[in-house]
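Visitor: have a look at this prediction, sequence included:
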Amino acid sequence: MSGVMSRMGKVTAALLTIIVVAIALIATITLYEWSAHKSVTRVASYVYYSSPNFEIVSYNGTSITVENYGSNVTMKIPVKRIVADNTVAMQILIDIGAGNTVVGIEGYAKELPWLFGNLTTLPAVSQGMWSWNYEEIINLKPNLVIEWSYGVQTVRGKLSPFGIPVIGYGPQDNLSSFIYLLGLITNHTGNAVKLIDFINNVHQVLQRGLSKVPTRYKAYVIFDYEYSLWFTSGPSGDPYWAAVNAGLQPCFNKSMQVEPSAVLQCNPDVIIAVTWSLNPHSLNTTAYCESIINSIRSNPILNATNAVKYGRVIVIPGYLTEGPPQLIVSLYIASQVYPSAFAGVNATQYLNQYFEEFLRTAEPGGTWWCSG
C-alpha cells in the first residue's frame, strides 16, 4: 500500500510540475506576444504619422532608425540629452513634457524668454543661419542634435566623426510626424498625441470657417518688417504657410527681395507684416504694433493697395508662425480677414490654451498681434 501511495505521490508531483511548466510557458508566450504587439503597435502608430524625412526604417524598443534628409539616422531610446538648435524642436519638447532633455539651444531662442522661460539660460550653439559652435555642441555630450533643414547636412558632416546623430526639420515638413517622433524617442508618445490632437482641433475650426468663404484674398507677406518692407516670405518660410493656412493667396511664391512696383501690381487685399522682436509683455507693445501698421499706411506704394484701403494690415510675431502655434496664428489672420465666417472665434483663447496645457514656459497674456 505504501508503495502504491508513493508511486501516486510521484505521479501527482510530476503532474503538478508539468502544469506549472505549462502555465509558465503560456505566461511567457503571452508576455512575449503582448510585448511584440506593443512594439508593433508603436511602430504602426509611427507609420500612421510617417512622412518624407521622417520615415521609420527600424525600431526595436531600445533604438530607432529614421530616414531624414538623405541619411538613415539611428538613435538609442530614450534620448536623454538633446541639442535643440531649432526653435520648433525646442517648443515641442517642452510641449510634450520632455523639456528636461534639452541641453543646448539655438541662439535666437535666447531672445525669447517670454516663450521659453529659464531654458533661455542654456548654452547657445549657433548664431544666425550659418554659424555653429561645434566645440560647444561636442562638449554638451548630446545623444541627438536637431537642426533646421537648411543646415542639417552641414552639421551632420561635422559631427559624424564624433558619433553624434543629427536630424533636421523645416517649414515644409510634416509637423505631426516630427511631434510623434520626438515623443517616441523621449518616451512621451501619449503627450505627443495630445499635442497633435490639439493642433488638429484648431485646424478643424479653421477649416469650418474657411468653408464659408467664397473668395480668397491675395496677400503680401513681409517676412521681416525690421529688415525690409520688400523682402517677402515664400514656401521656405513659416510666415508663408501661416498665410496660406489662413485661406490667403500670397502674391509671391518665393522668399526674395521684390520690387515695390511688383507689390503694387499684385495689389494685395491683405498685408501681413512679420516682426521677430515683438515682446508681448513690454509696456509699449501695443504702441509698437500699431506703429508698424501706421508705417505701412504711410508708405506711398503700400498705401495704394486694397489692404490699406480696407484696413486689412495684420502684424504677427514670426516666432509664433513656427511649429505648433502656426495654425493659431492662421486662425487669428483668418478671423481678421474674414470676420463673418469666423464670428465668435477668438484666436487668443486658443493661444492661451496652448500655453496653459503645453508650452508652460510661456507667459500668458500680453499683446501678441494687432491689425487695422
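Guide: Happy to help now that I have it.

Visitor: contacts, neighbours, all on C-alpha from now
Guide: Will do.

Visitor: quick check: buried residues in stretch 281-296?
Guide: Buried residues in stretch 281-296, counting neighbours by 16 or more other CA atoms under 10 Å, are found at 285-286, 289-290, 292-293, 296.

Visitor: second structure for comparison follows:
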Amino acid sequence: MQIKALLLLLMFLNFFLVTGCFNSNHPQTAGEHITITDSIGRQVSIPRQITKAVVSNRYNMEIIKSIGASDKVIGVDYGIYQDQTAYGAFFFDSNQVIGKTQNELNYEKIIELNPQLLVITSNGSWQDADKKLAPFGIKTVVMDAYYTSKFADTYTLAGKIFNKEPEAAAFIDYFQTKLQYIQTALKDIPKKTVYFEYKKSGTTTVPGDYFFDMLEYAQADNIFKTAKSTEIDIEAVVQKNPDVIIKVGAAGVDPQYIPPTAAEFQKRKEALRSRPGWETVTAVKNDQILLLSQYVHGGASKLVGTMYIAKFLYPEYLPELHPELVFKDWVTKYQQLDYLPGHTYPSLSLTD
C-alpha cells in the first residue's frame, strides 16, 4: 500500500510540475461547463462536452450505450470488460480496465487514461474516488442505474452528462408508454403472490433493494415485501405458498449477452422444484416458474425484466405487451447488438 501511495504522489507531483495547475488537464472556461445534479443529489460541475469518460458498473455502461454515447468511454471496470460480446464495436482491451470492481478501482490507471470524469454508482467507492481524482481535474459523477423507479431520472442525467438529451427523452418515452399500459390494464386485477430469487438460494428482494421496484412495476405481490433482509429461510417460501416463482440468474454465473442453453435453464428449474417441501407450493404444482438470465432482466434499469414478469403473471390482461419484442428493441436499437433469443425459460416468441 505504501508503494502505491508513493506512486500516486509521484504522478500527482509530475502532473503539477508539467501543467502548473491542478485542472489544466482539461482546460475549460466557465462557459464551457455545466452543473448537473447526480443520483445522490450532489451538484457537480462538468465540461459541457464530454469526450473522455471512464465507467464503472455494467448497468451504467448499458445506459450510456443506449443513448449513443459509447464512443465517449475510454475505460471500464472488469465487470464490463469480461463480457466482450455485449459491447459490439466498442471492444475494450485490457489496457482500458480501471479496476476489478467499483470498490476496487485502479486510480493509477484512471489517471493514466486521463478522462474528464468517472461514472460510478452510489454503492461504489465514489467518495474515495472523488478525493483521489479531483486534484487531477477528473470529476466523479454518481449515476445509479440499478433502481427501476429512478430510471427516468437516471436517463435524464445521462443525457445531460453526454449531451444526448433528445436520445434520453425518446428512450424514457418508449418505456414509460409500456409502464402506463401495464398500470392501466392491471388497475383492478387482483395481484398474484410471487417469490423472487436472485442467483443464490434464499436471496430475495425487499423494500429498498435493487430488484424490489421491478416486481412492483409488474404488479406482483412480493411475499417478502415486509421482510427486513434479502436473505431468507427457504422453508418460509413453503409456508407463504406463492402463486409464481421468479428466479434471475444462477449462483456463480456472471451476466452474459450469450444466453444460457435450454439444458442449463432446465437444470436450474429442477434444482428449484427439488427443494425439500417445495412440491407442495402452488407455483411448483402449477408449473408457474419463470427463469430469467441475469443479462435480460437488467436491461434499461430492469425495465426489460419488468415486462417479462408482468406478461408471465397476467398474459390474458396484457395482449399488447410483447416482452420479447421489447428485449429485441433493447439489444438491436439501443445496444446495437444482434438479437439472441433464449434468455428466458420458458422462452417467448416476438408475438407472445
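Guide: Sure thing, it's come through. Because the structure is predicted, anything quoted here is derived from the model rather than measured.

Visitor: can you calculate the TM-score here?
Guide: Superposed pair, TM-score by TM-score structural alignment, normalised by the length of the second structure: 0.78. Supporting alignment: 307 aligned residues with a CA RMSD of 2.5 Å.

Visitor: now, the buried residues of stretch 281-296 of the first structure that are in strands?
Guide: Among those, no residue falls in strands (DSSP state E).

Visitor: mind listing which of those residues are in helices?
Guide: Counting by DSSP state H, those place 285-286, 289-290, 292-293, 296 in helices.

Visitor: can I get these in JSON lines including distance to Glu55 of the first structure?
Guide: As requested, those are exported to JSON lines (distance: CA to CA, whole Å):
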{"residue": "Thr285", "distance to Glu55 of the first structure": "42"}
{"residue": "Thr286", "distance to Glu55 of the first structure": "44"}
{"residue": "Cys289", "distance to Glu55 of the first structure": "41"}
{"residue": "Glu290", "distance to Glu55 of the first structure": "44"}
{"residue": "Ile292", "distance to Glu55 of the first structure": "42"}
{"residue": "Ile293", "distance to Glu55 of the first structure": "43"}
{"residue": "Ile296", "distance to Glu55 of the first structure": "44"}
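
Visitor: which of the residues you listed lies closest to Pro142 of the first structure?
Guide: Comparing these against Pro142 of the first structure with CA to CA places Thr285 closest, at 37.4 Å.

Visitor: need the counterpart of the closest one in the second structure.
Guide: Applying TM-score structural alignment, one finds that Thr285 of the first structure aligns to Thr261 in the second structure.

Visitor: would you mind measuring from its match to Gly88 of the second structure?
Guide: From Thr261 of the second structure over to Gly88 of the second structure the distance is 21 Å, taken as CA to CA, to the nearest Å.

Visitor: next: Lys72 of the second structure.
Guide: From Lys72 of the second structure to Gly88 of the second structure the distance is 15 Å (CA to CA).

Visitor: just Glu108 of the second structure next, same as before
Guide: Going from Glu108 of the second structure to Gly88 of the second structure by CA to CA gives 27 Å.

Visitor: all helices for the stretch 1-150 of the second structure, in order.
Guide: 2-19, 58-66, 78-81, 107-113, 126-133 (DSSP state H, counting those that start in this stretch).

Visitor: to Lys192 of the second structure, which of those helices lies closest?
Guide: Proximity to Lys192 of the second structure, assessed across the helices of the stretch 1-150 of the second structure by CA to CA, is greatest for helix 58-66 (28.6 Å).

Visitor: start and end residues in the first structure for the closest one, please.
Guide: Matched against the first structure by TM-score structural alignment, helix 58-66 of the second structure falls on residues 87-95.

Visitor: post-alignment, that stretch versus the second structure, mean distance?
Guide: Mean deviation of stretch 87-95 of the first structure relative to the second structure after superposition (mean CA distance after the TM-score superposition for the first structure): 1.7 Å.

Visitor: now the end-to-end length of stretch 195-212 of the second structure.
Guide: Termini of stretch 195-212 of the second structure sit 11 Å apart (CA to CA).

Visitor: same check on stretch 100-111 of the first structure?
Guide: End-to-end span of stretch 100-111 of the first structure (CA to CA): 19 Å.

Visitor: list the buried residues for it?
Guide: Buried-residue list, stretch 100-111 of the first structure, by 16+ other CA under 10 Å: 101-110.

Visitor: do the same with stretch 359-372 of the first structure
Guide: Of all the residues in stretch 359-372 of the first structure, those buried under the rule 16+ other CA under 10 Å are 359-364, 367-371.

Visitor: where do the helices sit along the stretch 151-300 of the first structure?
Guide: Under DSSP H, counting those that start in this stretch, the stretch 151-300 of the first structure gives helices at 152-159, 175-185, 189-210, 238-245, 260-266, 285-298.

Visitor: work out for me the element the corresponding residue of the second structure for Gln349 of the first structure sits within.
Guide: Under the alignment (TM-score structural alignment), Gln349 of the first structure maps onto Leu325 of the second structure. Assigned by DSSP states H and E, Leu325 of the second structure falls within helix 323-329.

Visitor: other SSEs contacting that helix?
Guide: helix 299-313 (3 or more CA pairs under 8 Å, 6 or more residues apart in numbering; DSSP states H and E).

Visitor: from the chain's centroid, how far away is the helix it packs on?
Guide: How far helix 299-313 of the second structure lies from its chain's middle: 13 Å, per CA atoms, centre = their mean, to the nearest Å.

Visitor: likewise stretch 235-247 of the second structure?
Guide: 26 Å.

Visitor: tell me the buried residues in it?
Guide: For stretch 235-247 of the second structure, burial by neighbour count (16+ other CA under 10 Å) applies to 237-238, 241-247.

Visitor: follow-up on the earlier one: what's the average distance of the helix holding Leu325 of the second structure to the first structure?
Guide: Mean for helix 323-329 of the second structure is 1.1 Å (mean CA distance after the TM-score superposition for the first structure).

Visitor: rewinding a little: any chance of a markdown table for the helices of the stretch 151-300 of the first structure, columns distance to Ile92 of the first structure?
Guide: Rendered in a markdown table, the data for those read as follows (distance: least, CA to CA, whole Å):
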| stretch | distance to Ile92 of the first structure |
| --- | --- |
| helix 152-159 | 18 |
| helix 175-185 | 6 |
| helix 189-210 | 8 |
| helix 238-245 | 16 |
| helix 260-266 | 36 |
| helix 285-298 | 26 |
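
Visitor: all set now, cheers.
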